[in-house]
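Chemist: this is a predicted model, with the sequence first.
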Amino acid sequence: MKALETRYVERLADLYPTIAAASTEIINLQAILNLPKGTEHFITDVHGEYEAFAHVLKNGSGSVRRKIDEVFGNTLSQRDKKELATLIYYPKEKLAQVKETETNMEDWYMIHLYRLIEVSKRAASKYTRSKVRKALPKDFAYVIEELITERAEINDKESYYNAIIMTMIRINRAGEFIVAISNLIQRLVVDHLHIVGDIYDRGPGPHLIMDRLLNYHSVDIQWGNHDVLWMGAAAGQQACIANVIRICARYGNLDILEDGYGINLLPLATFALRMYKDDPCSCFSLKGPQRSNQAEMETDLRMHKAISVIQFKIEGQTIRRHPEFGMEERALLHRIDHEKGTVTLDGKEYPMQDMNFPTIDPDDPYRLSAEEQDIMERLEQAFLGCEKLQEHMRFLLSKGGLYKVHNGNLLYHGCVPLNADGSFRKVRIFDQVFQGKSLYDALERYVRKGFFAIEEAERENGKDMMWYIWQSPNSPLFGKDKMATFERYFLKEKETHVEKKNPYYSFLEDSDVVDHIMQEFGLSLKDAYIINGHVPVKCKNGESPIKCNGRVMIIDGGFSKAYQKETGIAGYTLVYNSYGLLLVAHEPFESAEAAIEKGSDIHSENMVIKRVLKRRLVGDTDNGKEIREQIRDLETLLAAYRSGEIKEKI
């Protein structure tokens, strides 16, 4: 035995000090390999839509309802199944509603407690008892374990279970128990959650989604371009900060910053009201819900314009600071002719729709005024000092990355940058050239440097790289030739608004290119899938989310309300259980109140991508590979015990 291996086995012996202990663990691990694989749940591009996101987590994209159907089949009416599902999703709220109308709560409790116990038994059946025990709510752990575990030694099981349930009703704990077991069912129907990017921007509740994810039992996150933008802002990159505030202003969501994260926007508001006092800011109309208060609306418009101008200045500074980014054509302020009221793009002159720029010096257009500089320094300190924001970003860093290979699937948010011929695009990042997987790896390293690098120059490069990831044509998270923010605000000519997609999107039906991408990330070509977000699939126009004969799935179907007119639906989610892959198309979610009051759900259409003849087991997953390695290590320890190389610690 090599010295390093010997030291490792000796450390393993501390955990399993006897032959019996090591043998028992081997038997337990071998048993786990033969359990059905847990259900994976894939969600992307939630864009701050907290209520719809929370509901999809509660129902597991239909997983709860499928469990109810499995347990009760035709023995329950559709109405009763619907009521039971709503009870599982919103137990506290549903109980309050029932108590207002139900005349015999004892009978109601008896019926629904038994139904919930049966569903929880089915949901727990694919896990070890140890894993279920860890998931049990503390207050009712013993009782739930007794009720969902088969007890062969008890002769009169019905009487035993009745006694437990009747006692709970008698001592007025049935309601709390229903809440606990409903939450357990939600926990058990989904074993692991994948967020394939873009938690932030557009919708009003990204901070609430992050709070929810902080407490979720098992999750990974593939960063989207909007997430990296917020990460850059949290790291103190001023161009990212300006973009974050501008987008919040544009979608009427400044409350996210002020109330959700406690960022003080008063200096910006005061500056905007004074500087643009008589400016109608007509180019900066807001999207999303409109404020009822006219004064607040006008303040938002002026803040929107003020931060946009600041953004264009700071982005120009960033571009000039990094000529290696190759983005000089996106520095546009010096291309404005202030006398003629035009801007020159690609050699063509266009009239500007707004020329009121009191803070722009035509001779030095990218210089911030003294007041703008002071505002940005204050905002930078506010973002850096916001404890809640920093906690959320640390979570993204610990649970996330730019891509993930998991159980034979490749997950990423945007694209793999390609050339027009389908080959990997070579991208220079500072002094090195990357392509394909190496580009993803290099960019992720720079994101982490932006937070953790000791050398200031490396940390600053990392911060600026987060802005680059947000909008560079070579960024795998952006995937377009330009971000036409300036043009959309100031130019009416639609041809200037066009953002051409990377050739990647034209090769999604090309099996050779898809094979090349999979091989680049180390995937077997058999039973492998690319799971992708970022670009909304226009379902209403007949576009399919399933590409390349089912090997690529674009699961952004418009979860964000801002996209639902384009897509015609309210998002796709993907469920990968032991029976195969199921793509779920959602209709718009009305509200949690409607779900409780009327029993409405996110009505969904299911598309079976793949159904396996033989149920997939834990042994067929990445976790199964790790368990087999543990078994091999333990067998090495057993051999060392039996050969006398290591002594048992009895």
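Modeler: Noted; the coordinates are in hand.

Chemist: use CA for all of it now, contacts and neighbours both
Modeler: Noted.

Chemist: could you list the buried residues of stretch 271-290?
Modeler: Under the neighbour-count criterion of 16 or more other CA atoms under 10 Å, stretch 271-290 has 271-273, 275-276, 281, 283-286 buried.

Chemist: nope, stretch 19-28 is what I meant
Modeler: Using 16+ other CA under 10 Å as the burial criterion, the residues of stretch 19-28 that qualify are 19, 22-23, 26.

Chemist: and the one helix or strand I181 maps to, what does it pack onto?
Modeler: Assessed by DSSP states H and E, I181 sits inside helix 174-189. For helix 174-189, the packing partners by 3 or more CA pairs under 8 Å, 6 or more residues apart in numbering; DSSP states H and E come out as helix 50-59, helix 63-72, helix 78-89, helix 91-101, helix 105-124, helix 129-135, helix 157-170.

Chemist: give the closest residue to V498 in space, chain neighbours not counted.
Modeler: Using CA to CA, 6 or more residues apart in numbering and skipping residues adjacent in sequence, the residue nearest V498 is A484, 7.2 Å away.

Chemist: oh, I was asking about W108
Modeler: Nearest-residue entry for W108: E102, 7.8 Å, with adjacent residues in sequence omitted and distances by CA to CA, 6+ apart.

Chemist: who touches whatever helix or strand comes next after the helix holding I181?
Modeler: Where DSSP H and E defines the elements, the next helix or strand beyond helix 174-189 is strand 192-195. Strand 192-195 is contacted by residues 38-44, 217-222 when judged by CA atoms under 8 Å, 6 or more residues apart in numbering.

Chemist: and of the residues you listed, the nearest to M355?
Modeler: Comparing the contacts of strand 192-195 against M355 with CA to CA places T44 closest, at 38.8 Å.

Chemist: contacting residues around the residue nearest to the closest one when sequence neighbours are not counted?
Modeler: Closest residue to T44 apart from its sequence neighbours, by CA to CA, 6+ apart: V196 at 4.6 Å. Counting by CA under 8 Å, 6+ apart, V196 touches 42-45, 221-224, 411-413, 532-533.

Chemist: got a markdown table for those residues, with distance to K399 and neighbour count too?
Modeler: Formatted as a markdown table, these follow (distance: CA to CA, whole Å; neighbours: other CA atoms under 10 Å):
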| residue | distance to K399 | neighbour count |
| --- | --- | --- |
| F42 | 15 | 24 |
| I43 | 15 | 26 |
| T44 | 15 | 32 |
| D45 | 17 | 28 |
| I221 | 6 | 30 |
| Q222 | 8 | 27 |
| W223 | 10 | 27 |
| G224 | 13 | 29 |
| L411 | 14 | 24 |
| Y412 | 14 | 28 |
| H413 | 15 | 29 |
| N532 | 18 | 23 |
| G533 | 18 | 28 |
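
Chemist: next up, a second structure to put side by side with the first:
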Amino acid sequence: MQQNEMEKQYLRILSKQFPNVASTATEIINLQSILSLPKGTEHFLSDIHGEYEQFAHVLRNGSGAVKRKIDEEFGNMLSEKEKRDLATLIYYPEERIRMIKESGWGNSMDDWYVVMINRLIQVCKAAASKYTRSKVRKALPKDFAYVIEELITGRRDHSDQEAYFNEIIHTVIRIGKAPELIVALSNAISCFVVDHLHIVGDIYDRGPGPHICMDILMKYHSVDIQWGNHDVVWMGAATGQLACIATVLRFSARYGNLDILEDGYGINLLPLFKFAMETYKEDPCDQFALHYREGEYDLANAEIDRKMHKAIAIIQFKIEGQLIKEHPEFNMDDRLLLDKMDLTRGVVLIDGKEYELLDCNFPTVNPEDPYALSKEEKDVMDKLRVAFMKCEKLQEHVGFLYRKGGLYKTYNNNLLFHGCVPLDDNGQFKDVELCGKHYKGKALYDALEQLLRKGYYAIDPEEKQKGMDMLWYTWCHANSPVFGKDKMATFERYFVADKETHVEKKNPYYTWYDKDETVTMILNEFGLNSPESHIINGHVPVEAKKGELPIKCGGRLIVIDGGFSKAYQPKTGIAGYTLTYNSYGFLLAAHEPFESVEKAVETGSDIHSDTVLVQHVDRRKTVADTDNGQALKQNIMELEELLEAYRTGILVES
């Protein structure tokens, strides 16, 4: 009885939106028809690492989706060069138009506009065909929404409309609006070709423009983000967590990217600069050489950056040591190495074995209390903490990561996460202790994500601090699903020559993830029981030049970090894997390095992609097969109940 009354109450609320039989029936027809439309294309990218130019280009070309749409529409009607030029126009409309004008077309520009606008209309019409007219209208740029809608929905093949269609185009050209229309059409095509974007972690670090990548993402029409360990450490820095701030600074210094913080985010690094130059003025800091890129780094800054690099690294080791001591439950005592140094003899004790130190100049390390910050170091970190917390742009970006992101996502029967699901040596879910409670599998992800959100949102100081410290834990702990290694051997890589100390052993997940029973166990743990479900993750570069494949377990698990970062490309041999999932199946693209926007615009060159069909579905996927389709079916069922209530007199039409 109570249930029936609740159902009636819900139907009364629903009736305010659909007040009569006609409006209810119309909505049922609308939703039912949407279910039969083809599934929209999903685009998966991972491990962008600040490579904003390549990232922007891959977004524009949809990992080849735009070119495939052009091929489908024009086939042999256009030459390969014409199709390539059209694709370049869609990727970079403003730059391409400027180049065409400068190349001597002169009085023939109007003819070029006519040809290109007609071709863009054809591509746009095809790309928009899998969506409702309502969705297409909402996606169109406001200034040209009416014009584009008329152009892509009109019937030019009918003589009654041909003159109308042509007049729209000629009028646009005559009043000087052709460039704007081309830009609007190009943007609309990019939007329609890819319905939804998944970023499977690591937007930050190594490359020169993570802040630019974030600006691009914040304008993207539909996106979700699975946090990577490099994202998490920046999220921690934004909360004011000192170990995370020091790590972000060290990474930026290591890759010659301190200008990201100074110019990109407006964070004042003068306190660190002054401290480093004074403390290490006689120290060449040779162990802190930068991983800069030829032609993209001013070598005049190298000595300064090396000193800042060393200064923040020592501060990082001290703050991390304090944190490890404050949290014995982290079980990270093996990372306490400053107190294992004997600077008189020039050695350090690691795992019971002595190693020679490559650098013995530690002027700020007090042997009696090696993890204590000096007064000057504390002053530097206090100022940096305020700068990070008050940086409006960083807070805006991190807020977006929290709103659009999480540690994992299930979407259309696929499981997305950045690193791994921690397993034990037997291939079973590893039992992990967090804040006095034990978790494994999905429960570990859920508990950890809740703690990370507290680090940003909690009001209670104790809860907030706990969450802030867990952000650092998630960055580098052996049990962190986004790190997935037994340790982070940062100290050893700087100060010990013996490479056996540099080894970071991967979690057993990476031993077991090629086995069908393991993948099935993980998918089932996250509520995915379909034989068509996949795991999609990044984090670990795929060494393609050694013959390693990104497709694991017969295609049920796909690793899409192939080396987007230029720092990894010598190791991987490629410039990243990306994945698309359209109504016909999964397509994996292996990219070659992106040279420049200028070359792409000038020559029509694209990132060459070797595309591999991972899975071709037996039946073309429709909206009914998606998560959104399930929600629409539920809406239809409720609307049919409302319709029945009107027809049986339970509710009265308005």
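Modeler: Perfect, I can see it now. Everything numeric here is computed off the predicted structure, so don't read it as measured data.

Chemist: map the residue nearest to T44 of structure 1 onto structure 2.
Modeler: In structure 2, V196 of structure 1 lines up with V200, judged by TM-score structural alignment.

Chemist: in structure 2, what stretch matches stretch 371-385 of structure 1?
Modeler: Using TM-score structural alignment, stretch 371-385 of structure 1 pairs with 376-390 in structure 2.

Chemist: so which of the buried residues of stretch 19-28 of structure 1 are in helices?
Modeler: 19, 22-23, 26 (DSSP state H).

Chemist: Provide the aligned range in structure 1 for the longest helix seen in structure 2.
Modeler: Secondary structure of structure 2 read by DSSP H shows that its longest helix is helix 302-326. Mapping helix 302-326 of structure 2 onto structure 1 (TM-score structural alignment) gives residues 297-321.

Chemist: the matching stretch vs structure 2, average offset?
Modeler: Stretch 297-321 of structure 1: mean distance to aligned residues in structure 2 after superposition is 0.4 Å, counting by mean CA distance after the TM-score superposition for structure 1.

Chemist: and that stretch, which residues are buried?
Modeler: The neighbour-count check on stretch 297-321 of structure 1 (16+ other CA under 10 Å) flags 297-320 as buried.

Chemist: got it, and stretch 518-532 of structure 1?
Modeler: By neighbour count with 16+ other CA under 10 Å, stretch 518-532 of structure 1 contains the buried residues 518, 521, 523, 528-532.

Chemist: from those residues, which single one is nearest M210 of structure 1?
Modeler: M210 of structure 1 has its nearest neighbour among the buried residues of stretch 518-532 of structure 1 in N532, at 20.8 Å by CA to CA.

Chemist: so what's the aligned partner of that closest one in structure 2 up against?
Modeler: With TM-score structural alignment as the criterion, the equivalent of N532 of structure 1 in structure 2 is N537. By CA under 8 Å, 6+ apart, the residues touching N537 of structure 2 are 46, 200, 416-420, 557-561.

Chemist: recalculate using a threshold of 7 Å.
Modeler: Counting by CA atoms under 7 Å, 6 or more residues apart in numbering, N537 of structure 2 touches 200, 416-419, 558-560.

Chemist: stretch 495-504 of structure 2 maps to which residues in structure 1?
Modeler: Under TM-score structural alignment, the match for stretch 495-504 of structure 2 is residues 490-499.

Chemist: can you give the contact residues for the matching stretch?
Modeler: Residues outside stretch 490-499 of structure 1 that contact it (CA under 7 Å, 6+ apart): 283, 351-354, 480-484, 487-488.

Chemist: same check on stretch 441-453 of structure 2?
Modeler: By CA under 7 Å, 6+ apart, stretch 441-453 of structure 2 touches 406-407, 421, 429, 467-468, 470-471, 525-526.

Chemist: what about it, distance to the chain center?
Modeler: Taking CA atoms, centre = their mean, to the nearest Å, one finds the center of stretch 441-453 of structure 2 at 19 Å from the center of the full chain.

Chemist: report the buried residues of that stretch.
Modeler: Buried-residue list, stretch 441-453 of structure 2, by 16+ other CA under 10 Å: 441-442, 444-445, 447-449, 451-453.

Chemist: again with stretch 168-185 of structure 2
Modeler: Neighbour-count burial for stretch 168-185 of structure 2 flags 169, 172-173, 178-185 (criterion: 16+ other CA under 10 Å).

Chemist: do stretch 115-132 of structure 2 as well
Modeler: 116-131.

Chemist: same deal with stretch 376-387 of structure 2?
Modeler: Buried residues in stretch 376-387 of structure 2 (16+ other CA under 10 Å): 377, 380-381, 384-385, 387.

Chemist: quickly note the distance from L84 of structure 1 to I117 of structure 1.
Modeler: Per CA to CA, to the nearest Å, L84 of structure 1 is found 12 Å from I117 of structure 1.

Chemist: please read the previous query as pertaining to A124 of structure 1.
Modeler: Between A124 of structure 1 and I117 of structure 1 the distance is 10 Å, computed by CA to CA.

Chemist: again with F395 of structure 1
Modeler: Distance of F395 of structure 1 to I117 of structure 1, given as CA to CA: 34 Å.

Chemist: same check on K305 of structure 1?
Modeler: From K305 of structure 1 over to I117 of structure 1 the distance is 56 Å, taken as CA to CA.

Chemist: ok, E25 of structure 1 next?
Modeler: Applying CA to CA to E25 of structure 1 and I117 of structure 1 gives a distance of 30 Å.

Chemist: ditto for V64 of structure 1
Modeler: Taken as CA to CA, the span from V64 of structure 1 to I117 of structure 1 is 13 Å.

Chemist: now do K404 of structure 1
Modeler: Note on K404 of structure 1: its distance to I117 of structure 1, by CA to CA, is 36 Å.

Chemist: for the buried residues of stretch 376-387 of structure 2, give me JSON lines that also has secondary structure and distance to Y52 of structure 2.
Modeler: Output for those, formatted as JSON lines (DSSP: H, G, I helix; E, B strand; the rest coil; distance: CA to CA, whole Å):
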{"residue": "E377", "secondary structure": "helix", "distance to Y52 of structure 2": "33"}
{"residue": "V380", "secondary structure": "helix", "distance to Y52 of structure 2": "30"}
{"residue": "M381", "secondary structure": "helix", "distance to Y52 of structure 2": "29"}
{"residue": "L384", "secondary structure": "helix", "distance to Y52 of structure 2": "26"}
{"residue": "R385", "secondary structure": "helix", "distance to Y52 of structure 2": "27"}
{"residue": "A387", "secondary structure": "helix", "distance to Y52 of structure 2": "24"}
